[in-house]
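Asks: fold the stuff below for me.
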Amino acid sequence: MQANGGKTVEQRSAMPAWARAVELFPPVDRVLSTILTRQAERYGDRVLLVAGETRWTYAQTAAIAAASAQTLIDAGIKPGDRVALMCSNRPEFLQVYLGCAWLGAIVVPINTALRGFQLSHIFRNSRPALLVVEAPFVAAIETVDADVELPSQTWMIGSATETKISSVPLPTLRSGAPAVAVRPGDTVAILYTSGTTGPAKGVCCPQAQLFWWGIYSARALGIREGDVLFTTLPLFHTNALNALYQAVLNGCTYVLEPKFSASGFWAAARAHNATVGYLLGAMASMLLAQPRTENDTAHHLRVALGGGVPPQIHRPFLERFGVPLVDGYGSTETNFVFAGSIPSDRPGTMGYLADGVEARIVDEHDSELPDGQAGELVLRAGQPFAFATGYFGMPEKTVDAWRNLWFHSGDRVVRDCDGHYRFIDRMKDSIRRRGENVSSWEVEQTIQSHPAVAACAIYPLPSELGEDEVAAAILLEPGQSLEPVDIVRHCEGQIAYFAIPRYVRIVSQMPLTENGKIKKGVLRDAGVTADTWDREAAGIRVRR
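Replies: Next up is the predicted model:
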């Protein structure tokens, strides 16, 4: 008996779930409405989503997507319109996302920690037709600049007692709308990623890119049909969002926790019978720092993503918890383009290049460099719309990043002769703290708005947990004085809490280049000096 694609049913059933999905969904069908509809027919009453007390089957999820699309249509939302979404990990986030994808509208997920300057830029750049906001984050919306024009419509998830924003409750779902004829290259989401020398860029993610995130990630993690995918990562970032696609495409259950808890992670994993987990950066270190218990291996987790986990953590994590961590590399603009073996044969590296992706290491002229020599990593997708299509409303930034038809990652990387790729550092000044990218430019703009500050340089210093801590060197205006804690208080409410400096150093002069630019490398290499103030050592907590 022959199945589609020339393979017998028996041959197809023997394939990995991700490989079957590639055959079952040819290029024209790699849009969420088609994927959901077909998988609902295939899996019906199988549970797709678990979020708190909420359970959605595959069939219910498709119906919710259609009904959510109808509420958007009733509100006047059309294909291509942007819908700003500021919400924590809860079913309503996915309800709005699915409705937009079904309709052909574009979701603009907003990091719930953003405030003031950063939030204002997103509204100015994306110009959403509708804002959907969870009640606890209304106060954040109210911090946007006075000249920012908010959408004419706002839907509220939950209720806020005092707010200046006119809103109505998130509409109740009723009848469903037919799926709109969406194309694989149509943008489904604009995800903002922090820049280094300017404001955050809105990455235009097409429908097919999320399909390939689901395929490449499932392949790297060895996901099987029926797995329980367990994530505590925020939905406004790529990782948790594409894990939903991993589940849908591979017939899995997607378990969404509100947030990461080092003390509660394993208990939750056991309660859900989770088989695949997602850990980034310092999360694995935090789990290892918890007191040992007799239940450390009493779980069903078979594998976990370990992107950015320090290499020295891999073996202790495997020995204690019995879970191998998978090295990997991806970006919002690209995909899961590198992955290590399970367990990793060289912990802490990027792994091997994924099939279907091209990579080069190039010099400043885009000429390819030999193995063993560090240069910028550039990437190109072999599948249509497997990468992002550009930066929203920033054509110059798009052309620069995709020049010569290769995406320029901005990462300094080495390719070893055996095919392993190793991350060295960022080509430009960039900071990654606790899984979040911090734009030094945005923090500098905020601090320099203080009237006592003449100049500011933001740079990374190593964290005890891996990744970076944010450090600030500050030159004061003549005759002015400030305490380091004043800088922290000035930043609160204006930028995300995770971007507020831990280290503050008041300097009498900045190290400068011949043309007057601050030498951040000198500050970074000096590390924590005797005159560096440490917020954590001082016991100062950031107000969120």
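
Asks: for the rest of this, base every contact and every neighbour count on C-alpha atoms.
Replies: Noted.

Asks: mind checking how far the longest helix along the chain is from the chain centre?
Replies: Taking DSSP state H as the assignment, the helix of the chain that covers the most residues is helix 58-74. Here the centre of mass of C-alpha atoms in helix 58-74, compared against the chain's by CA atoms, centre = their mean, to the nearest Å, lies 25 Å away.

Asks: quick check: buried residues in that helix?
Replies: Applying a neighbour-count criterion of 16 or more other CA atoms under 10 Å, one finds 58-73 buried in helix 58-74.

Asks: what is that helix packed up against?
Replies: Contact partners of helix 58-74 among helices and strands, from 3 or more CA pairs under 8 Å, 6 or more residues apart in numbering; DSSP states H and E: helix 32-43, strand 47-51, helix 91-103.

Asks: would you turn the ones you listed into JSON lines with distance to residue 222 and mean neighbour count?
Replies: Shown next, in JSON lines, are these (distance: least, CA to CA, whole Å; neighbours: other CA atoms under 10 Å):
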{"stretch": "helix 32-43", "distance to residue 222": "20", "mean neighbour count": "19"}
{"stretch": "strand 47-51", "distance to residue 222": "19", "mean neighbour count": "22"}
{"stretch": "helix 91-103", "distance to residue 222": "25", "mean neighbour count": "24"}
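
Asks: save these as JSON lines, and put in distance to residue 84 too.
Replies: As requested, these are arranged in JSON lines below (distance: least, CA to CA, whole Å):
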{"stretch": "helix 32-43", "distance to residue 84": "19"}
{"stretch": "strand 47-51", "distance to residue 84": "22"}
{"stretch": "helix 91-103", "distance to residue 84": "10"}
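
Asks: which residues does residue 21 contact?
Replies: With contact taken as CA atoms under 8 Å, 6 or more residues apart in numbering, residue 21 is in contact with 215, 249, 250.

Asks: in strands only, show me those residues.
Replies: For the contacts of residue 21, membership in strands holds for none, with DSSP state E as the criterion.

Asks: please provide the structure for the following sequence as well, for comparison with the first:
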Amino acid sequence: METSVKHFDGVESGVASQYTLPALLAARAARQGDSALFSDRQTRWTANDACAVAARRAGSLAAQGVTRGDRVALMCSNRAEFMEIVLGCAWLGAVVVPINTASRGLQLEHILKNSGARLLVAEPHLVSAVAALNAQALALEQIWLIGERLEEASDETPVPSQWRSMPMPPPGAALEAAALADSDPLAILYTSGTSGLSKGVICPHAQFYWWGRYTGNHLGLREGDVLYTCLPLFHTNALNSWYQALLHDAELVADRRFSASGFFDALVATRATVTYVLGAMVPILLGREVTAAEREHNVRIALAPGVPAQFQEAFTSRCGIALLDGYGSTETNFAIGGGIEHQRPGYMGRVVPGFEARVVNDVDQPVADGEPGELILRASEPFAFASGYFGMPEKTVEAWRNLWFHTGDRVVREADGYFRFVDRQKDAIRRRGENISSFEVEQVILAHPAVETAAVYAVRSSLAEDEVMAMIVLREDARLDPLELIRYCEPRLPYFAVPRYLELTRDLPKTENGKIQKYKLRERGITEQTWDLDASGYRLKRS
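Replies: This next block holds a predicted model:
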């Protein structure tokens, strides 16, 4: 479908397909140019404003040498500048690489190296984490600082001279939108590796269109809705909410972070009608004293993946907000779910029309209903799923083998078509809404001179999510205080990946060929010998 729409400043948008971000921006501006589209509670854009922002930010990127297909790394909290870079890259045909602001050390260096980004746009207080990396291993050439000077962000860590740093340039001359296809990549989102380094998921423009379309339909979005998220825009969940607002003639309000004490006040202040929570947020909110704001808001529904069944009814009864569960991943889409009328506590839902799902054994043969197996998925719409892992062809082939995407999640399909999540087949840990690679945590621990070997794995917490535990074997004659190891991990890992539980042992259970049997450690769980960070009184830094 070819479209050409004049919608602002006399700039003509010539876009090659209907599902690219420039095409969707142009369509929204043509429908409702003066309607509110985005706010970070300081800056607010109409649909016309968003088009102008995209075209002019594309101009400033191009003026600094960014061209179509280039990757632009983005390390930023929820603020208007985050979306400005996303829109500018999309308009120009560049690829944005949002990075978790808590990334540090090995993980951060791998992301920047793998993506090949030559430009990094970052908040100043995050620059020291980048400066600590091996500059020679990266393609990075420029750093744009959002709002402040480099000296204010250096944290006494000098930035390598080969990285030119400067304040983020002002918007440039408006450019015409690149002629893009639905299959062109919009973003590379790094999801935690489960047996190795993080993988960069190549997300095409059309994938985000279908995310927004399906999710908005399931939520029952209406024209004029106000969508409130305090989840980070560098993850699929919140970035998807932008598309929901764009497609359904609504407004997205993106707040900086989740605050249990201020969550309902924020819903009231922003006049939100729809919101987003993760599994652990609900029991945290229920654990607080009842406030008037819990009933003064106008929110009717929340997208709430992974909320334990026992909390769902209690939350809705107390707060008046219906909770919508479902299944999707960075590589896929909202493939299992449905509207609120189809919800069943403890279940993800049924397969959504437009997708196929199977539950299979380890050789991809379907298992009977009621039996657990790996969930595999595929889509009928072109480019509704990610197109692979950036720079990792062997991982792409492995995950998409036999023309199905292998999720690594263990589920059960009931006879009536409802799917129930069982556990993760992959060696990943889910904590505070973040995916953690046990491999990456192990690499940091193994670098400590006192450690001989280590195994990192998940144990369950009272919040119905994972906690990180490490079982450690020390080198001969070595001694190690648990808090010393925590302080060693802290600057080298995201705060949420630092283990809560540590235990020293003389040996780890292994197979005949020497592979650590983590399932035995998980079954063993926490014992009287386990050291607990929370009980120590030490508090991790979060920036």
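
Asks: where does the TM-score land?
Replies: Once the chains are overlaid, their TM-score stands at 0.94 when taken by TM-score structural alignment, normalised by the length of structure 2; 519 aligned residues with a CA RMSD of 1.3 Å.

Asks: so the next helix or strand after the longest helix of structure 1 versus helix 58-74, what angle?
Replies: Next helix or strand after helix 58-74 of structure 1 toward the C-terminus (DSSP states H and E): strand 82-86. Relative orientation of strand 82-86 of structure 1 and helix 58-74, computed by axes from the mean of the first three to the mean of the last three CA atoms, to 10 degrees: 120 degrees.

Asks: mean shift of strand 82-86 of structure 1 relative to structure 2?
Replies: For strand 82-86 of structure 1, the mean distance from the matching residues in structure 2 following superposition reads 0.4 Å, by mean CA distance after the TM-score superposition for structure 1.

Asks: over in structure 2, find the residue span that strand aligns onto.
Replies: Residues 71-75 of structure 2 are where strand 82-86 of structure 1 aligns, with TM-score structural alignment as the criterion.

Asks: residues making contact with that stretch?
Replies: Stretch 71-75 of structure 2 is contacted by residues 82, 85, 89, 94-101, 112, 115-123, 126 when judged by CA under 8 Å, 6+ apart.

Asks: tally of neighbours for the aligned residue in structure 1 for residue 116 of structure 2?
Replies: In structure 1, the residue paired with residue 116 of structure 2 is residue 127, using TM-score structural alignment. When neighbours are counted by other CA atoms under 10 Å, residue 127 of structure 1 registers 18.

Asks: all helices for the stretch 51-200 of structure 2, in order.
Replies: In the stretch 51-200 of structure 2, the helices defined using DSSP state H, counting those that start in this stretch lie at 80-92, 105-115, 127-131.

Asks: would you format those as JSON lines with distance to residue 256 of structure 2 included?
Replies: Formatted as JSON lines, the helices of the stretch 51-200 of structure 2 follow (distance: least, CA to CA, whole Å):
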{"stretch": "helix 80-92", "distance to residue 256 of structure 2": "10"}
{"stretch": "helix 105-115", "distance to residue 256 of structure 2": "21"}
{"stretch": "helix 127-131", "distance to residue 256 of structure 2": "19"}
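
Asks: of all these, which one is nearest residue 147 of structure 2?
Replies: Of all the helices of the stretch 51-200 of structure 2, helix 80-92 sits nearest to residue 147 of structure 2, with 9.3 Å by CA to CA.

Asks: now do the closest one: which elements does it pack against?
Replies: Contact analysis of helix 80-92 of structure 2 by 3+ CA pairs under 8 Å, 6+ apart lists helix 21-32, helix 47-63, strand 71-75, strand 95-98 as its packing neighbours.

Asks: with distance to residue 285 of structure 2 added, can I get the ones you listed in CSV?
Replies: Supplementary listing: the helices and strands packed on helix 80-92 of structure 2 in CSV, determined by distance: least, CA to CA, whole Å:
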stretch, distance to residue 285 of structure 2
helix 21-32, 35
helix 47-63, 34
strand 71-75, 28
strand 95-98, 28
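
Asks: now do the contacts for whatever residue of structure 1 lines up with residue 216 of structure 2.
Replies: The equivalent of residue 216 of structure 2 in structure 1 is residue 218 (alignment by TM-score structural alignment). Residue 218 of structure 1 sits next to 18, 224, 246, 250 when contact means CA under 8 Å, 6+ apart.

Asks: for the longest helix of structure 1, give me the average deviation versus structure 2.
Replies: After superposition onto structure 2, the mean distance of helix 58-74 of structure 1 to its aligned counterpart is 0.6 Å, using mean CA distance after the TM-score superposition for structure 1.

Asks: give me the residues contacting that helix.
Replies: Identification of contacts with helix 58-74 of structure 1 by CA under 8 Å, 6+ apart yields 33, 36-37, 39-41, 43-48, 78, 95-96, 98-100, 102-103, 171, 173-179.

Asks: right, I'll call it a day here.
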